[in-house]
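> heads up, no residue letters with this:
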């Protein structure tokens, strides 16, 4: 009964004095517009000041460098997370991208966490699944985290990493809005742009390869 009374009072107030609802509407629209502008301006920011690799992740990087003196990364969006998925992903990338036949590959996976939860430190952990080695991290935006990790690996090892992607299915505009709202989209172009904005020297930029 109390709820009905309050609803009746609300409707009557809006009808008699609609100024309040109009002001509220403009206030809400203003907040949304400012939020979108803020999101767009942060698109190409690294958003990470420091990368921390656990012991297993550091061992993966060291072993890969010992193998062939290179860092060959395959970006993967985890599905089942089993050995079959990683074997198929590696075979796909070797078939569509210039992954050398003898290259030692490491997978890189970003779990998108709460988009409002920004942190200056990105924790990267190493996980092994049936012989497949994966670097895993959680971040509000996958492209920004991938770019930050690639640049950090370059700085720590002195070797330019080469990261391999597959094209995302779907409309590019749809991927753009997904990235702005959810931190996911067509990852490869955004990663490349973030790296370009962060590193002026093309010769020092990590390599981004997209096939498929």
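Perfect, I can see it now. Nothing here was measured: the structure is a model prediction, and the numbers come from that model.
> from here on, contacts and neighbour counts on C-alpha atoms
Fine.
> Check which element follows the biggest helix by length in the chain along the chain.
Across the chain, the helix with the greatest residue count (assigned by DSSP state H) is helix 19-41. Reading on from helix 19-41 to the C-terminus, the next helix or strand found by DSSP states H and E is strand 50-53.
> Please identify the buried residues of the next helix or strand after that following strand?
Moving toward the C-terminus from strand 50-53, the first helix or strand encountered (DSSP H and E) is helix 55-68. By 16 or more other Cα atoms under 10 Å, the buried positions in helix 55-68 come out as 56-58, 60-61, 64-65.
> also this one, for the comparison:
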């Protein structure tokens, strides 16, 4: 069973470099001579990297004479790079501003898109329910029955997980955090007596929110999701989320759901135990 959970957002992949390039061009009055140092610095840095990579590759293959030759070439190019930086420091300055600009614009873009679901469509390979959907979020370690048994006991001891039936576990394997939109397939597996939903996504909170909303719409049942509080500094978790797609998952998931579902009565329930 599947559904479209949101429209595909516009592709902004080339926006950041373009904006920074335009700003640099304006700053130097589109003067090619003024930007020559930066161009030479970039080209030499690329050549040094390539020569070094070839040196390492030939050395690992046991081609000693070739490795020595490429090593000498690397040293020559490195000398040229250092001399160019000393002679025309504006090159490394422009390169530094370009890198800083890319990072800044990319960070602003990522923050602005924090509450997106990051999924065009959620697809379940199997889907069954008994008019009650209680989901425990788990970060898989061993993936055996003992892990799920311990996790369920932990949640039942700290959260209001209702009923005697086993909860449904949800596991998100985080991939590239810059992949903002795609089809997510949720696979159902059984480990002993436990039922587990598994999916891959660029960020855990966005994927969990999209799955909960899709479950609600597909079944007509308002799901409830149970988390444990993350240990550590909230600031560290914030940076982990922006860079790696993981962090203090529960509050971010709740905010994403709030941003995408205006009716509080229709929002999936988010519960966090100590």
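Structure's in. What do you need? Everything numeric in this text was worked out from a predicted model, so none of it was measured.
> contacting residues around the residue nearest the centre of the first structure?
Centre of the first structure computed as the mean C-alpha position; nearest residue by Cα atoms, centre = their mean is residue 142, 0.6 Å away. By Cα atoms under 8 Å, 6 or more residues apart in numbering, residue 142 of the first structure lies in contact with 110-112, 183-184, 187.
> What is the nearest of those residues to residue 87 of the first structure?
Distance to residue 87 of the first structure, by Cα to Cα, is smallest for residue 110 among the contacts of residue 142 of the first structure, at 18.5 Å.
> from memory that closest one sits against residue 134, does it?
No. The pair residue 110 of the first structure and residue 134 does not pass the contact test of Cα atoms under 8 Å, sitting 10.3 Å apart.
> So which residues of the first structure form helices?
Along the first structure, the segments classed as helices by DSSP H run 2-16, 19-41, 55-68, 83-96, 142-157, 172-182, 187-198.
> Count the neighbours of residue 185 of the first structure for me.
25 (other Cα atoms under 10 Å).
> ok, now residue 97 of the first structure?
As a burial measure, the neighbour count of residue 97 of the first structure was computed by other Cα under 10 Å and equals 16.
> Repeat that for residue 27 of the first structure.
Residue 27 of the first structure is surrounded by 12 other residues when neighbours are defined as other Cα under 10 Å.
> So the equivalent of it over in the second structure versus residue 22 of the second structure, what's the distance?
Residue-level alignment of residue 27 of the first structure against the second structure, with TM-score structural alignment as criterion, gives residue 98. Counting by Cα to Cα, to the nearest Å, the separation of residue 98 of the second structure from residue 22 of the second structure is 11 Å.
> Residue 93 of the second structure too?
Here residue 93 of the second structure is placed at a distance of 16 Å from residue 22 of the second structure (Cα to Cα).
> Of these two, which one has the most company?
A direct count of neighbours by other Cα under 10 Å for residue 93 of the second structure and residue 22 places residue 93 higher, at 14 against 11.
> what residues are up against that one?
With the criterion set at Cα under 8 Å, 6+ apart, residue 93 of the second structure makes contact with residue 38.
> Could you measure from it over to residue 39 of the second structure?
When residue 93 of the second structure is compared with residue 39 of the second structure (using Cα to Cα), they lie 12 Å apart.
> Equivalent analysis for residue 193 of the second structure, please.
Taken as Cα to Cα, the span from residue 193 of the second structure to residue 39 of the second structure is 62 Å.
> quick one, which of these two is more surrounded?
Legend: neighbour count by other Cα under 10 Å for residue 193 of the second structure and residue 39, higher for residue 39 (17 against 10).
> Isn't that one up against residue 91?
Yes. With contacts defined as Cα under 8 Å, residue 39 of the second structure counts as touching residue 91 at a distance of 7.0 Å.
> What lines up with residue 149 of the second structure in the first structure?
For residue 149 of the second structure, the aligned position in the first structure is occupied by residue 87, per TM-score structural alignment.
> If you drop the residues flanking it in sequence, what lies closest to that match?
In space, and not counting its chain neighbours, residue 87 of the first structure is closest to residue 132: 7.9 Å by Cα to Cα, 6 or more residues apart in numbering.
> Ok, residue 98 of the second structure next?
Excluding the flanking residues, the one nearest residue 98 of the second structure by Cα to Cα, 6+ apart is residue 20, at 6.4 Å.
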